[in-house]
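Engineer: this one's sequence-less:
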């Protein structure tokens, strides 16, 4: 079987397209014949060798996969079932989805939700699922559209684009934050943002809190930007933290939490419990289905094209989501 495999070479860790025996795949009781995967920033880090994503090597790349069950030792799945896997340490400690076959424990497998094709599940992938999980956690903590505008930072990233789309579709007023506001403002407004601002608009000038302006937010940046956002959130608002593109540090005080009751919600989609997964995927296949999916997922490529796309991602030249057709 063909697989894009992360290997150690004399020139460092890299991805290479090679042949792999099915019986050498990571342990699991469900074998999936892959139809589609997708490319995330995490995949680009692993394949280009610019990030130590694969914690053991060699290991097949790809943190997402969708396809049909080839065989199953678990009664929950049967040959021919259409399924998907996102997260669960694919391409970190388990062989991932950029391969013709994937073997995983049954608890990692989610049945394809009615309302989404296999291609659509991978167009959404980890990025969209993470946005969906953030929105679920905010709603579970009483976030509602009538409370006011919700900020999305890192708005041109995969999670940001889906968050804007789904929040706007659910009736929230969305403010997109991006350093590329002038370049991509029109596109972000097409996704549903009512306004697009630069990160400097959130600056607290060194203060722990400022005027409450926003009802909540979804943050992909971390660091000072997240601290500034927390200081602008209305009482009892929620901020979901999904990334650290800017910094893993959080230079803030407890004041927003104890004086305004602001909640900081951590989003860890890799090990999202199966029961939550089913609810989130069902929502994204139904009422929360992204309405601009074709505009967000802008290209479908084959396995041999993955290297070029990953280089473009790392160079900042790639916009939108990329689906990988494993059988192309």
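Structural biologist: Looks like it arrived, so ask away. Quick caveat: nothing in here was measured; it's all calculated off a predicted structure. Residues are numbered from 1 along each chain as shown.
Engineer: please count neighbours and contacts with C-alpha atoms only from this point.
Structural biologist: Noted.
Engineer: name the nearest residue to residue 144, sequence neighbours excluded.
Structural biologist: residue 172 (7.6 Å; C-alpha to C-alpha, 6 or more residues apart in numbering).
Engineer: against residue 146, how distant is the one you found?
Structural biologist: 8 Å (C-alpha to C-alpha, to the nearest Å).
Engineer: quick one: which of those two has more around it?
Structural biologist: Using other C-alpha atoms under 10 Å as the criterion, residue 172 and residue 146 rank with residue 172 on top: 23 against 10.
Engineer: doesn't residue 149 make contact with the more buried one?
Structural biologist: Yes. Residue 172 lies in contact with residue 149 (C-alpha atoms under 8 Å); the separation is 6.6 Å.
Engineer: just the strands in the stretch 151-300 of the chain please.
Structural biologist: Remark: strands assigned in the stretch 151-300 of the chain by DSSP state E, counting those that start in this stretch are 174-177, 195-197, 214-219, 233-241, 263-266, 297-302.
Engineer: these: which one's closest to residue 164?
Structural biologist: Using C-alpha to C-alpha as the measure, strand 174-177 is the one of these that comes nearest residue 164, at 6.4 Å.
Engineer: A further structure is provided below for comparison with the first:
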């Protein structure tokens, strides 16, 4: 993990207006409203954040907006906490500012084994991966066969690979850059690395069954092809739409093989499930294995553009 000292930038925030994203001097209204104060030290850049920085109105519900769907920091008593979801960084100001006010019921205490930087490296991506793995564990036996992870070099996918491997699953990781990222994915625990091209074209409604389950972070045609290749009674979790929000599939996998498609919503998850997901992470994630780059607030806008262009892998931590 890159722990480069980037210096403190607590006088600044990132603000998105209808004219674009910019680094501005922090204003009191950026903190928002709530009964609890969080002194933010770290955030991260997720795909949704990258879309917000680009002014995507499917993410940005109001202007002006401080983006950042992750916030990690301390309470007044020094307790390390994290918060995400509930409209943060979408319809209310998010984590790219040094101070947040929020209802205490929306806060999750960070497990003691993680530092603030590690919690940010995990962030929404790792928490979503943990929700996905927990959902698969309810219906996919570890001995049933390989479990597929699409978008395996991204934040969610890369953490899902190592969580599944750590918990005893045989993992097949999908990437569009096998030669570039294959060795790293195997280091994370993947037993097999598969070229994304195998899942991108229009496939059969019901193809040869190859996988006991899958974590899909991509959506669209890739998810449709994954569903068609799941063994009888297997489960697929869906948490992303990097390839599109459509799903050009048929009902064949569901009615002929009993395949289950499980939606993963990391935004409105009840507190109990959030705490369970973080407990799973505390038990199984290797933070040293998370490919992480740290940027300051002055590097957020450029890093977000790079993420949208597919030029970043792993996790990007923001140090305020």
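Structural biologist: Everything's here; your move. In this text the structure is predicted, and so the values were computed from the model without any measurement.
Engineer: mind listing the helices for the stretch 1-150 of structure 2?
Structural biologist: Ranges of helices in the stretch 1-150 of structure 2, per DSSP state H, counting those that start in this stretch, are 47-53, 116-137.
Engineer: can I get those in a markdown table including distance to residue 312 of structure 2?
Structural biologist: As requested, the helices of the stretch 1-150 of structure 2 are exported to a markdown table (distance: least, C-alpha to C-alpha, whole Å):
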| stretch | distance to residue 312 of structure 2 |
| --- | --- |
| helix 47-53 | 10 |
| helix 116-137 | 14 |
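Engineer: so which bits of stretch 286-303 of structure 1 are buried?
Structural biologist: 288, 289, 290, 293, 296, 297, 300, 301, 303 (16 or more other C-alpha atoms under 10 Å).
Engineer: could you pull out the strands for the stretch 1-150 of structure 1?
Structural biologist: 2-9, 12-19, 30-39, 59-60, 64-72, 82-86, 101-104, 110-111, 150-153.
Engineer: contacts only, for residue 245 of structure 2.
Structural biologist: For residue 245 of structure 2, the contact set (C-alpha atoms under 8 Å, 6 or more residues apart in numbering) comprises 219, 220.
Engineer: now the helices of the stretch 1-150 of structure 2 as a markdown table including mean neighbour count and distance to residue 202 of structure 2?
Structural biologist: Output for the helices of the stretch 1-150 of structure 2, formatted as a markdown table (neighbours: other C-alpha atoms under 10 Å; distance: least, C-alpha to C-alpha, whole Å):
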| stretch | mean neighbour count | distance to residue 202 of structure 2 |
| --- | --- | --- |
| helix 47-53 | 24 | 25 |
| helix 116-137 | 25 | 26 |
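Engineer: among those, which is nearest residue 205 of structure 2?
Structural biologist: Nearest of these (C-alpha to C-alpha): helix 116-137, 22.7 Å.
Engineer: so what's the residue count around the aligned residue in structure 1 for residue 207 of structure 2?
Structural biologist: When structure 1 is aligned by TM-score structural alignment, residue 207 of structure 2 is paired with residue 210. Around residue 210 of structure 1 there are 18 other residues, counting by other C-alpha under 10 Å.
Engineer: and residue 210 of structure 1, what does it touch?
Structural biologist: Contacts of residue 210 of structure 1 (C-alpha under 8 Å, 6+ apart): 204, 231, 232.
Engineer: aligned partner of residue 196 of structure 2 in structure 1?
Structural biologist: That one, residue 196 of structure 2, aligns with residue 199 by TM-score structural alignment.
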